[in-house]
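1. what's the 3D shape of this:
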Amino acid sequence: MTGPASADVSCRVAWGDDAPAIAAVQVRAWRASYAGILPPDLLDSMSVDELAEHWRTSLTRPPDARNRVLVALERNLVTGFALTGPAADPDCDPLADGEVTDLTVDPHKRGQGHGSRLVQAVVDTLRADRFTRAVTWLAAQDDAARSFLTEAGWAPDGAHRTLDLTGDGTVQVKQVRLHTALG
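-> The predicted model follows:
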């Protein structure tokens, strides 16, 4: 017997054809998650078509063989995505430390297990790429994401930074770094 509790859900490595769906999830999620953090005009200017082209390039020509884009699926609907690869921070070892540069779930699909499946897929992927530790950066104000990840075993490691999103100092986002052992 099947029903909502046994819906067809999974995670897999993204394909080039997933680019428009990933971009659409990104726009919806950013507009929901970063309202009040980023200027409304910046969020309103996000274009699914432009982002889809960026995603298509990232999916078909990654800069490193260990850069991966994973998607969470409900049947064939992309409900979220995650990016993994070698950690780029100067205090990280790119051979031992993997980084999750994005972990996003569609706002309309949150609380249904897609994020948990993505986190597990991220951990499995980073382990398969022989990383022993994972790091990720979160907006300092993003209590929901921090709570979600700390419940999954991640913890702050004391690192913090401020991103200048526009290059002129007008849009800055403070971030904190979390980490977890992959052993």
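2. going forward, measure contacts and count neighbours with C-alpha atoms only.
-> OK.
3. ranges for the helices of the protein?
-> Remark: helices assigned in the chain by DSSP state H are 19-33, 40-44, 48-60, 114-128, 143-151.
4. Which parts of the second one count as buried, going by neighbours?
-> Of the residues in helix 40-44, Leu43 count as buried by neighbour count, 16 or more other C-alpha atoms under 10 Å.
5. repeat for the third one
-> Of the residues in helix 48-60, those scored as buried under the neighbour-count criterion (16+ other C-alpha under 10 Å) are Val48, Leu51, Ala52, Trp55, Arg56, Ser58, Leu59.
6. I have a second one here; can you model it like the first so I can compare?
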Amino acid sequence: MDITRLANATDSDQITHLQITNWKLSHPEIAHLLDAEDVQSQWAHAITDQGARGRVLICERDGILVGVAAVEFDQDIGHLSLIEVAPDLRRTLIGSRLLNAAADLAHKSGCMRLNCWLNEDQHDGRLFLESTGWGISGASRTLGTVTDDPDRTVVAHQIELTTSLETE
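-> Purely as a prediction, here's the structure:
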């Protein structure tokens, strides 16, 4: 049975494991630069910072963490900063549950829109969001990440997707 809930401090290790596992598949050129202790510390802080304008959600299947989403609130705009599902459990509605829970939280916090930045080559993520009513906003950005080779930077071109949270 799947349960979607707010993350708590004891979830940070499993969230870290899921994120690093997924990044090894989706971002192999930089995944090895992730330090598990640093990532775990950042998740623990994000989960326990009660003053934060955002929340971390997880989905568990039979007590095992299989998905995570992070949403931030900025006045009337929500930002879906992360949604990750265990690779072997994609297309099993876990992502949809997390996305719906994130949208509900953003709406209850007064947000009228929810936005998300995706790398241009994240076709599965884009198709997933578009299948749930999201659209391309027209905004784009370029981010650079320095690798362990100081002469090499990995560049990510991103597009913004958005959806309305307004009820009719």
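7. what TM-score comes out when they're superposed?
-> Remark: TM-score between the superposed chains equals 0.90 [TM-score structural alignment, normalised by the length of the second structure]; 163 aligned residues with a C-alpha RMSD of 1.7 Å.
8. how many other residues sit next to Phe73 of the second structure?
-> As a burial measure, Phe73 of the second structure scores 21 neighbours (other C-alpha atoms under 10 Å).
9. Counterpart of Ser26 of the second structure over in the first structure?
-> When the first structure is aligned by TM-score structural alignment, Ser26 of the second structure is paired with Ser33.
10. ok, its match - how many residues close by?
-> Neighbour count for Ser33 of the first structure, taken as other C-alpha under 10 Å: 17.
11. Distance of it relative to Thr101 of the first structure?
-> Distance, Ser33 of the first structure to Thr101 of the first structure, by C-alpha to C-alpha, to the nearest Å: 16 Å.
12. out of the helices of the first structure, nearest to Leu163 of the first structure?
-> Nearest of the helices of the first structure to Leu163 of the first structure, taken as C-alpha to C-alpha: helix 40-44 at 15.0 Å.
13. elements contacting that closest one?
-> Applying 3 or more C-alpha pairs under 8 Å, 6 or more residues apart in numbering; DSSP states H and E, one finds that helix 40-44 of the first structure makes contact with helix 19-33.
14. name the helices or strands packed onto the helix it packs on?
-> With contacts defined as 3+ C-alpha pairs under 8 Å, 6+ apart, helix 19-33 of the first structure has these neighbours: helix 40-44, helix 48-60, strand 77-86, strand 97-105.
15. okay if I get these as TSV plus distance to Thr125 of the first structure?
-> Output for these, formatted as TSV (distance: least, C-alpha to C-alpha, whole Å):
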stretch	distance to Thr125 of the first structure
helix 40-44	31
helix 48-60	16
strand 77-86	8
strand 97-105	10
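16. Name the nearest residue to the residue mapped onto Ser109 of the second structure from the first structure, sequence neighbours excluded.
-> With TM-score structural alignment defining the correspondence, Ser109 of the second structure maps onto Asp129 in the first structure. Of all residues not flanking Asp129 of the first structure in the chain, Arg66 sits nearest, at 6.6 Å (C-alpha to C-alpha, 6 or more residues apart in numbering).
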